[in-house]
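K.L.:
Show me the folded form of this:
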Amino acid sequence: MKSCGVSLDAAAARSLRAAGDEEKKMAAGKANEVELDFLKLTAQERDSLVEMNSSLFGFQRLHEDGARTKALLLKAVSCYDSAILKSEGKVEPEMFCQLGHFNLLLEDYPKALSAYQRYYSLQSDYWKNAGFLYGLGLVYFHYNTFHWAIKAFQDGLYIDPSFSRATEIHMRLGLMFKGNTNYESSLKVCTIKGLIPISRLWLLLE
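P.N.:
Okay, here's the model as predicted:
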């Protein structure tokens, strides 16, 4: 039998190279798609989103005079969801944290919890992120899972005692301790932030 002039090893090598090139092209294509999703957000919108995090919860009236902010958040959620889907989960953990913040500000608690949980599972040092812990605590507070909310809030205060929403955290901790009939802890946590009159009122109402 005559030789074809090409060894099997050479043919296999070319095949592997071709497969590798194809994979690179596919990966590059997906990367480009992800970039295109983010390009839907203007530079100004991206700059605005940098400031959007859990600390703004309750301080923005999205249903009254914040229509523009709400539209931006909805657009950001859409872009992030699309980018995450196309990247097949190979994204930076911080992206899930931001997505959690956006959904929290939109009061979409199920999606906020889902995004925060993804961040928690991917980011080994999540406990260093006070904004994440505050957002997660707010979601747990909404669902009345006080045990987990208390832990998240306390962890957040431990890592960053001067957190911008420390007063809100102490207030919610006081409410949860009071709800659990732990009046001593409720009084103590309120005393720290000068909320004694409120805490005394709770005790009188019992």
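K.L.:
can we go C-alpha only for contacts and neighbour counts from here?
P.N.:
Will do.
K.L.:
Run through the neighbouring helices and strands of whichever helix in the chain runs longest.
P.N.:
The longest helix of the chain (DSSP state H) is helix 8-39. Here helix 8-39 touches helix 67-86, going by 3 or more Cα pairs under 8 Å, 6 or more residues apart in numbering; DSSP states H and E.
K.L.:
what angle separates the helix or strand that comes right after the helix it packs on from helix 67-86?
P.N.:
Counting by DSSP states H and E, the next helix or strand C-terminal to helix 67-86 is helix 93-105. Taking axes from the mean of the first three to the mean of the last three Cα atoms, to 10 degrees, one finds helix 93-105 and helix 67-86 inclined to each other by 140 degrees.
K.L.:
Now the second one, please; I'll put the structures next to each other:
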Amino acid sequence: MAARTASSNNEEGSLSLTAEEREALGGLDSSLFGFMSLHENGARTKTLLGKAVRWYESLILKAEGKVEPDFFCQLGHFILLLEDYAKALSAYQRYYSLQADCWKNAAFLYGLGLVYFYYNAFHWATKAFQDVLYIDPSFCRAKEVHLRLGLMFKVNTDYESSLKHFQLALIDCNPCTLSTAEIQFHIAHVYETQ
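P.N.:
Here you go, the predicted model:
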């Protein structure tokens, strides 16, 4: 019995986050998706994200349904950064069901759009990405949003909208997961397909 108690105390202790870890996690959200390396030199960040996910999950279990909606949003961001799309979608959906004005949260909409994009749910991804641009036209990943909208419109044969978004991505000077040459290739491909 004492061994079980000691074991559970050790588990709770290992599930706590230090002030330094909380500070490191403070700036992490869905906008870092695709821009953080969790392989090779990012192993420390990956370990920290895994620990944060376990910590958030344990807090949610202990709270027995009385959890701030932001917990689910942040949990969704961490899980998305770990590329576990099914769990990220679940956390984002919980946030969506609990937070009445979730549509005002650009990082949430961007993360949700990325998850829908991954699952090829282009109708829902398009809606989420367009909402990001509507509520925050200067969103830090607007170039990435335009790129993904261009790709989805191209797949759905809406070539005019596709070109518009690829061209907006091309003139945006912010970082993106594709190079300028790759975006130009997609523009040329749209013209060829037309």
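K.L.:
re the thing from before, what residues of the longest helix of structure 1 count as buried?
P.N.:
By neighbour count with 16 or more other Cα atoms under 10 Å, helix 8-39 of structure 1 contains the buried residues 30, 33, 34, 37, 38.
K.L.:
Now do the residue most central in space within structure 1 against residue 67 of structure 1, distance only.
P.N.:
Geometric centre of structure 1, nearest residue: residue 97, 2.3 Å, by Cα atoms, centre = their mean. Residue 97 of structure 1 sits 23 Å away from residue 67 of structure 1 when distances are taken as Cα to Cα, to the nearest Å.
K.L.:
before we move on, the earlier item: map the residue nearest to the centre of structure 1 across to structure 2 for me.
P.N.:
For residue 97 of structure 1, the aligned residue in structure 2 is residue 73 (criterion: TM-score structural alignment).
K.L.:
residue boundaries of the helices in structure 2?
P.N.:
2-14, 19-26, 43-63, 69-81, 85-98, 106-118, 122-135, 142-155, 159-171, 180-193.
K.L.:
which residues of structure 1 does the third one align to?
P.N.:
Going back to what we said before, that points to helix 43-63 of structure 2. Taken onto structure 1 by TM-score structural alignment, helix 43-63 of structure 2 occupies residues 67-87 there.
K.L.:
Name the residues that touch the matching stretch?
P.N.:
Residues outside stretch 67-87 of structure 1 that contact it (Cα atoms under 8 Å, 6 or more residues apart in numbering): 30-31, 33-35, 37-38, 40-41, 45, 49, 62, 90-91, 95, 99, 102-103, 106.
K.L.:
Just to check, residue 79 of structure 2 is in contact with residue 85?
P.N.:
Yes - using Cα atoms under 8 Å, residue 79 of structure 2 is in contact with residue 85, at 7.4 Å.
K.L.:
ok, these two, which is more surrounded?
P.N.:
residue 79 (25 against 20; other Cα atoms under 10 Å).
K.L.:
residues contacting the more buried one?
P.N.:
Residue 79 of structure 2 touches 49, 53, 85, 87, 88, counting by Cα under 8 Å, 6+ apart.
K.L.:
redo that, cut-off 10 Å
P.N.:
29-30, 49-50, 52-53, 73, 85-92 (Cα atoms under 10 Å, 6 or more residues apart in numbering).
K.L.:
Residue 11 of structure 2 versus that one, what's the distance?
P.N.:
21 Å.
K.L.:
Ok, residue 148 of structure 2 next?
P.N.:
41 Å.
K.L.:
okay, these two: which has more neighbours?
P.N.:
Shown here are residue 148 of structure 2 and residue 11; by other Cα under 10 Å, residue 148 has more neighbours (23 against 11).
K.L.:
tell me, how many neighbours does residue 153 of structure 1 end up with?
P.N.:
Residue 153 of structure 1: 26 surrounding residues under other Cα under 10 Å.
K.L.:
check contacts around residue 84 of structure 2.
P.N.:
76, 78, 115.
K.L.:
Buried ones among these?
P.N.:
76, 78, 115.
K.L.:
my read: the second one touches residue 29, true?
P.N.:
Yep, that's residue 78 of structure 2 we're talking about. Yes - Residue 78 of structure 2 lies in contact with residue 29 (Cα atoms under 10 Å); the separation is 6.8 Å.
K.L.:
what is in contact with residue 79 and residue 85 of structure 2 at once?
P.N.:
Counting by Cα under 10 Å, 6+ apart, the shared contacts of residue 79 of structure 2 and residue 85 are residue 91.
K.L.:
who wins for most neighbours among the contacts of residue 79 of structure 2?
P.N.:
residue 92 (29 neighbours).
K.L.:
Structure 1: which residue goes with that one?
P.N.:
By TM-score structural alignment, residue 92 of structure 2 lines up with residue 116.
K.L.:
With residue 19 of structure 1 as the reference, measure out to that match.
P.N.:
37 Å.
K.L.:
Any idea how many residues pack against the counterpart of residue 146 of structure 1 in structure 2?
P.N.:
In structure 2, residue 146 of structure 1 lines up with residue 122, judged by TM-score structural alignment. Using other Cα under 10 Å, residue 122 of structure 2 is surrounded by 20 other residues.
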